[in-house]
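Chemist: got a predicted model here, sequence first, then my questions.
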Amino acid sequence: MTGTLEGTILVGDEFEAVEGRLHVENGQIAEIEEIETDSSDIILPAFVNAHTHIGDSTAKEAGGGLSLDELVTPPDGLKHRLLRAASREEKVEAMRRSVRFMESTGTAAFLDFREGGVEGVEAIRDALAGRNIDPVIFGRETAAAMHAADGFGASGARDSEFGDLREAAREANKPFAIHTGERDPHDITPAMDLDPAFLVHMVHPREQHLARLDEEETPVVVCPRSNLVTNVGVPPIRELADRTNVALGTDNVMLNSPSMFREMEFAAKLADVSAEEVLRMATTHGAKLADKEYGVVEEGRPAKLLVLDGDSDNLCDAKDLVRAVVRRAGEADVTDVLL
């Protein structure tokens, strides 16, 4: 893509509001020119959704009132029964529609824990055919699924020791990530002992786990809407962010829409963190986990961008643009997505 965008540009890691023109050449941000402009658009980095399960897109809002174990524990949790009951074609089409929604709401990449072994990995790749979003697929259950995917996504240290699969991922030079601390703190130490690329959830860390995060700086992905829905509590986002990079994920499509707007708003209103920090969780920090060079608006970076209408009925008269983007922007405010 080559062209120009005008408006207020949220530049760099601090999202400095710069009025001007952004020049794109061959998919790269070539220049950010500070000039007066009549445009009310807000230009910011596209999102990175750092934890999803889009495979269960056929089961939206199933299982209301069930516990986390009843919903998702393999092999007989409701999610897994519904996945077995759905045809491959149904699952691929449902995933394709979730991907399309993520693209339309400004998500440039997503990191997905994909069930179903090698066949599950192949199905999500079919769902992504012709789309512009960047996937990072974590195969599950077997080493073969890891080799077919971009990495391995472990269910949790309470389910298995995962030592052999961790070593297989290391030998394949692929990331290993793991759910932990979702129900209670008891699986956090064995999860951290596996030296994962990142940890998912960390709702119940104890002081020794926080101290270890401070020392080892293992990134954490939090999914606060999901944790609330499954009634396991909410992650201590402030305490985690004080010690390591924290990214945001929307978790199961069964439980939540894969909307980073909704996840940002919830996190910002839940936790004692600044709007700038929440926006970094949704962009820069997720991009680092995905090993992407975008997630920030700077010259020389890929032009993975989201454009919002700053004069929409929802965003007009905002006194703090970053706070408005994080706490109130939504799909209706999107005017363009560059992926």
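Modeler: Yes, it's here.
Chemist: hey, let's count contacts and neighbours off CA atoms from now on
Modeler: Will do.
Chemist: is it true that residue 41 touches residue 8?
Modeler: Yes: between residue 41 and residue 8 a contact is recorded at 6.2 Å, counting by CA atoms under 8 Å.
Chemist: who's more crowded, these two?
Modeler: residue 8 (28 against 23; other CA atoms under 10 Å).
Chemist: doesn't that one belong to a strand?
Modeler: Yes: counting by DSSP: H, G, I helix; E, B strand; the rest coil, one finds residue 8 located in a strand.
Chemist: so what's the residue count around the spatially closest residue to it that is not a sequence neighbour?
Modeler: Leaving aside its chain neighbours, residue 8 sits nearest to residue 19 (4.3 Å; criterion: CA to CA, 6 or more residues apart in numbering). Residues near residue 19, counting by other CA under 10 Å, number 23.
Chemist: same thing with the one 5 residues further on?
Modeler: When counting by other CA under 10 Å, one arrives at 21 neighbours for residue 24.
Chemist: now swap in residue 124 and tell me
Modeler: For residue 124, the neighbour count with other CA under 10 Å is 23.
Chemist: relative to residue 216, how far out is residue 78?
Modeler: Using CA to CA, to the nearest Å, we find residue 78 at a distance of 36 Å from residue 216.
Chemist: which one's more surrounded, the two?
Modeler: Legend: neighbour count by other CA under 10 Å for residue 78 and residue 216, higher for residue 78 (20 against 13).
Chemist: that one contacts residue 84, correct?
Modeler: No: taking CA under 8 Å as the definition, residue 78 is not a contact partner of residue 84, at 10.0 Å.
Chemist: packing partners of the host helix or strand of residue 91?
Modeler: For residue 91, the host element (DSSP states H and E) is helix 88-104. When contacts are defined as 3 or more CA pairs under 8 Å, 6 or more residues apart in numbering; DSSP states H and E, helix 88-104 packs onto helix 117-127.
Chemist: dropping in the other structure now:
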Amino acid sequence: MMKRNRSCVLALCVAAALGTASLGGCSVGEALHEGVTAVAESASKAARFDVSGTIEQTTMLDNDVLTVVAESLEYRNDVAYLKLSLTNNTEGTIDVTACTGGYDANYVNDCMLSEGYFSCEIPAGETAEDEVDFSLQELQLYGIQKISVLGLGLRVVDEEYDELFKDMVEVKTLLYGSEGVDSSTFAGSIDSPALAEKLEYEFKAASTTAPDLAETDIEIPAAFLFINKDGDIAVMAELRNNTEETLRVQAGNITINGLAAYEGESWSGGTVAAGKRGVMSLRLSSVVEYGDLLFDSSKAAEDADSTEGKEGVDLSNVKEIGMTISTKDANGNTISDPVDVAFAF
């Protein structure tokens, strides 16, 4: 039986709108809202997601290890459901996973996603059936208004945890090749007053003060400070892989307003396939909370003008986020060492 977990970036940012997660809200002070683009009261109605992107039964993978057939793609309650049948072609039990820490390479059209998790244990020679789901509201936030291609990054291991298969497989919908499928971006969608009103968020664009990122093979065209109606704050940056190989992108060594919030090269990471884009999300309260033991409180005390810095950073007055970005290839080999990136708000 497959196990599904709706673990997505959007759940961290607009959970109240989606109802998929419960977040501890924080009070957003006036300083944060200076220069923030607020939800427009007279925003036009947000465009409806095009649900005509259905599929015919399609074999996504067929080898000595696994056969994967996409049976149908249906849209219900603002969620796209991809029904799969998976057949174990080996003589032993296998585990099939997608969108896990070991391999997160799902995508829709030209955009990598953190949705579509599943984990499935299949005995030898047997077939399992289940559904993988994708939130239409998250797709819209990322600039996707219709599904042309849906890809899954699959990893298969045997009972000894030896890896038998790891790669991306995809299914094309009836909208494949239609006009304007990949014309939008995250940066072009997040500043839509209609979408902001629908998902109840505010945002503030950042200016990137990073050096040339050419050595990382990653481009960061835009970043935003993203605030939902409960005051939960995240930094969201659009990444683009302009190379011909899949890259693993890691973010680490995070600072908030110049204070060390997390030390280490790998706070978060994600796969960006060749020629595709993705959205990196850092929920700031989680960074501070998880990195509490690594938070340099002595530095905070030295740098802060008040005793407030001794206990942590003031998330209601975020002026600058710093981090390092590094990249590896699909096999974990280093492409670039950490490069400093800073976003000023």
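Modeler: Good, I have the coordinates. Not measured: the values here are computed from a predicted model.
Chemist: TM-score for this pair?
Modeler: Once the chains are laid over each other, their TM-score by TM-score structural alignment, normalised by the length of structure 1 reads 0.26; 148 aligned residues with a CA RMSD of 6.7 Å.
Chemist: now do the SS call for residue 83 of structure 1.
Modeler: helix.
Chemist: just the angle between the helix holding residue 91 of structure 1 and helix 117-127, please?
Modeler: 50 degrees (axes from the mean of the first three to the mean of the last three CA atoms, to 10 degrees).
Chemist: could I get the buried residue list for helix 88-104 of structure 1?
Modeler: 91-104 (16 or more other CA atoms under 10 Å).
Chemist: and if you look at stretch 18-27 of structure 1?
Modeler: Applying 16+ other CA under 10 Å to stretch 18-27 of structure 1 flags 18, 19, 20, 21, 22, 23, 24, 27 as buried.
Chemist: could you dump those residues to JSON lines with secondary structure?
Modeler: As requested, the buried residues of stretch 18-27 of structure 1 are exported to JSON lines (three-state DSSP):
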{"residue": "18", "secondary structure": "strand"}
{"residue": "19", "secondary structure": "strand"}
{"residue": "20", "secondary structure": "strand"}
{"residue": "21", "secondary structure": "strand"}
{"residue": "22", "secondary structure": "strand"}
{"residue": "23", "secondary structure": "strand"}
{"residue": "24", "secondary structure": "strand"}
{"residue": "27", "secondary structure": "coil"}
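Chemist: need these in a markdown table with distance to residue 52 of structure 1, can you?
Modeler: Output for those, formatted as a markdown table (distance: CA to CA, whole Å):
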| residue | distance to residue 52 of structure 1 |
| --- | --- |
| 18 | 33 |
| 19 | 34 |
| 20 | 35 |
| 21 | 34 |
| 22 | 31 |
| 23 | 32 |
| 24 | 30 |
| 27 | 26 |
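Chemist: looking at those residues, which is nearest residue 109 of structure 1?
Modeler: residue 27 (15.6 Å; CA to CA).
Chemist: measure the residue nearest to residue 8 of structure 1 to residue 275 of structure 1 for me?
Modeler: 20 Å.
Chemist: then residue 32 of structure 1?
Modeler: Counting by CA to CA, the gap from residue 32 of structure 1 to residue 275 of structure 1 is 23 Å.
Chemist: so who does the residue nearest to residue 119 of structure 2 when sequence neighbours are not counted touch?
Modeler: In this structure, residue 119 of structure 2 finds its nearest non-sequential neighbour in residue 97, 4.4 Å apart by CA to CA, 6+ apart. Counting by CA atoms under 8 Å, 6 or more residues apart in numbering, residue 97 of structure 2 touches 117, 118, 119, 120, 154, 155, 156.
Chemist: neighbour count added to the residues you listed, as TSV?
Modeler: Below are the contacts of residue 97 of structure 2 laid out as TSV (neighbours: other CA atoms under 10 Å):
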residue	neighbour count
117	23
118	21
119	19
120	19
154	23
155	22
156	21
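Chemist: dump the residues you listed into a markdown table; add distance to residue 286 of structure 2 as well.
Modeler: Formatted as a markdown table, those follow (distance: CA to CA, whole Å):
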| residue | distance to residue 286 of structure 2 |
| --- | --- |
| 117 | 21 |
| 118 | 24 |
| 119 | 25 |
| 120 | 29 |
| 154 | 28 |
| 155 | 28 |
| 156 | 31 |
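Chemist: quick check, nearest of those residues to residue 344 of structure 2?
Modeler: The closest of these, once distances to residue 344 of structure 2 are taken by CA to CA, is residue 117, at 33.2 Å.
Chemist: residue 306 of structure 1 against residue 336, yeah?
Modeler: Yes: contact criterion CA under 8 Å: residue 306 of structure 1 and residue 336 qualify, at 6.2 Å.
Chemist: so the two - more neighbours on which side?
Modeler: residue 306 (22 against 16).
Chemist: would the more buried one count as being in a strand?
Modeler: Yes: counting by three-state DSSP, residue 306 of structure 1 is found in a strand.
Chemist: do a quick rundown of the helices in structure 2.
Modeler: Counting by DSSP state H, structure 2 has these helices, from start to end: 9-13, 15-18, 30-33, 136-141, 186-190, 193-199, 284-290, 297-303.
Chemist: can you pull the buried residues of the third one?
Modeler: The one in question is helix 30-33 of structure 2. Per 16+ other CA under 10 Å, helix 30-33 of structure 2 contains these buried residues: 32, 33.
Chemist: repeat for the last one
Modeler: Applying a neighbour-count criterion of 16+ other CA under 10 Å, one finds 297, 300, 301 buried in helix 297-303 of structure 2.
Chemist: next: the fifth one.
Modeler: Within helix 186-190 of structure 2, the residues scored as buried using 16+ other CA under 10 Å are 186, 187, 189, 190.
Chemist: so which elements touch it?
Modeler: If contacts are counted by 3+ CA pairs under 8 Å, 6+ apart, helix 186-190 of structure 2 sits against helix 136-141.
Chemist: kindly report the same for the fourth one.
Modeler: Using 3+ CA pairs under 8 Å, 6+ apart as the contact criterion, the neighbours of helix 136-141 of structure 2 among helices and strands are helix 186-190.
Chemist: quick one: contacts of the helix it packs on?
Modeler: By CA under 8 Å, 6+ apart, helix 186-190 of structure 2 touches 140, 141, 142, 143, 195, 196, 203, 222, 223, 238, 279.
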